Every structure is written in structure tokens, then in C-alpha cells.
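Visitor: Predicted structure and sequence below. I'll ask about it afterward.
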Amino acid sequence: MTIQEAAQRSGLSAHTLRYYERIGLIHSVGRDHNGHRDYAQEDLRWLEFLTRLRTTGMSIADMCRYAELRRMGKHTAGERRELLKLHRERVRSKIAELTEDLKVLDYKINRYGDMA
């Protein structure tokens, strides 16, 4: 599929896809007979995973490290797992913070409801 189709399906812009390729988050995407990028279904699955990492706050540097380890092969599985476990703990911590923030908001909303 073209870069525009991949962008539409992934929810990322074509600019972001080119950037991800340039910094090594995406391997060199295949090319069609005209030399245009030709994304495969596997590329979309990888983009979905990268999007989830980014949405949950993983840094671009950590994402690049993960991508580099992935390209190195199965013998890096343990290191990739540890990277994901560390990120999971950061996500859990952020969820706990947000839960406390939500409680404060709920309290304030209820207080204003009592005043009406």
C-alpha cells in the first residue's frame, strides 16, 4: 500500500511515517516498481504497536532502542521484555496519578453540585 494508504490506516501522517523511517523506528519500507514506498500488512501491525508505545508515553529514544533490538533478532528478547516491563511500570504509575487527579475533579464537581 502507498504511504498515503498506510498513513490513513495507521492514523499517522505521511510526514510521521517518513520521520519514523529516517530515525530507524521503521525498517526500510519496500518499494514498488516506480520506487514509491510499498507498505505491507506487517508494517501496519508494527506501526500500531509503535503508536501504542507513544500513546502510553514511551520516549522516542526508548522506542528506537526497542526497534534496534527487534532488528537484532530473537537473542534480544530478554532485553526487549525488560524494556517493556520498565515502561509498563511507568504507565501504571501514570494511571495511579491520573486516578488521584480524577478523584479531586470528582470531588470538586460534586461540591459545585451541592452549591447549585
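Guide: Perfect, thanks for sending it.
Visitor: C-alpha from now on. contacts and neighbour counts both.
Guide: Noted.
Visitor: in the chain, which spans are strands?
Guide: Using DSSP state E, the chain contains no strands.
Visitor: Looking at it, which helix is longest?
Guide: helix 77-115 (DSSP state H).
Visitor: which helices and strands sit right next to that helix?
Guide: helix 60-72 (3 or more Cα pairs under 8 Å, 6 or more residues apart in numbering; DSSP states H and E).
Visitor: before we move on, the earlier item: residues of the longest helix of the chain that come out buried?
Guide: 80, 84, 87, 91 (16 or more other Cα atoms under 10 Å).
Visitor: structure B:
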Amino acid sequence: MTITEVSQKYDMPQDTLRYYERIGLIPRVNRNKSRIRDYTEEDCKWVEFIKCMRGAGLPIEVLIEYVGLFQQGDETVEARKELFIEQRNQLVARMEDMKNTLERLDYKIASYEQKVVEKEKELRRSGE
């Protein structure tokens, strides 16, 4: 696949794909005879993985560390697992914070809705 096709498939700017390749988040993509990037299925799996992890808020630095560990082979399985456990715990904490914020927003919205209803009743009474 070309970078244009990958960009469209994963809804990711081409500049981001180039950046991720440059910093080592995705492996160096092979190029065809015309020097155009030619993404393999394996390359696309990396793009999808990184997009998922970034979407969940994992920092680029952590993902670079993960990719480095992955490239070292099976002797880093435990380190990769620990890295993901730590990131999972942080994600759970962020989700809890977001849940609390959502509940607070819902409360505020409900209180404003109540004020709007009261104001409308007041206007109807004054217009009678």
C-alpha cells in the first residue's frame, strides 16, 4: 500500500506516518523502485497498533520504549508485559477521572436544565 492509501485507511495524516517511521514507532517501510513507500500488511498492523495506543493516550516515549523492547526479541517479554501493566493502570485511573468529570458535567447540565424550566414557568405566569 502507498502512504496515501495507509493514510486514508487509518485516517492518519501522511506527515504523522512519516514522523512515526522516523522516530521508530513503526518499522522502516520498504520502498518500491520509484522510492515510494510500500506498506506491507505487517507495517499496517504496526500503524493500527500505534494509532490504537495513541488514541488511548499512551505517550510516544512509552511506545518507543515498547518498540525497542519488541525488537530485542523474546527475552524482553516480561519487560513488555510490565510496561503494559503500568500503562493499563494509568489508563484505568484516567478513565476514573473522566467518569467523575462526566458525572459532574451531567449534574451541571441537569441543574441548568432545571433553571431553564423554572424560568419558562415564570415567564408563562407573568404573561397570564
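Guide: Nice, thanks for sending it over. Quick caveat: nothing in here was measured; it's all calculated off a predicted structure.
Visitor: so what number do they get for TM-score?
Guide: With the length set by TM-score structural alignment, normalised by the length of the first structure, the two chains reach a TM-score of 0.94; 116 aligned residues with a Cα RMSD of 1.1 Å.
Visitor: could you redo the buried residues of helix 77-115 of the first structure as CSV and give each row distance to residue 101 of the first structure?
Guide: Converted to CSV, the buried residues of helix 77-115 of the first structure look like this (distance: Cα to Cα, whole Å):
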residue, distance to residue 101 of the first structure
80, 31
84, 25
87, 21
91, 15
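Visitor: so which two of the residues you listed are the farthest from each other?
Guide: Farthest pair in the buried residues of helix 77-115 of the first structure (Cα to Cα) is 80 and 91. Separation: 16.4 Å.
Visitor: Could you report the separation of the residue positioned nearest the centre of the second structure from residue 102 of the second structure?
Guide: What sits nearest the mean C-alpha location of the second structure, by Cα atoms, centre = their mean, is residue 55, with 0.5 Å. Relative to residue 102 of the second structure, residue 55 of the second structure is positioned 19 Å away (Cα to Cα, to the nearest Å).
Visitor: again with residue 114 of the second structure
Guide: 18 Å.
Visitor: Over to residue 108 of the second structure?
Guide: Relative to residue 102 of the second structure, residue 108 of the second structure is positioned 10 Å away (Cα to Cα).
Visitor: One more: residue 119 of the second structure?
Guide: 26 Å.
Visitor: what does residue 22 of the second structure give?
Guide: From residue 22 of the second structure over to residue 102 of the second structure (counting by Cα to Cα), the distance is 37 Å.
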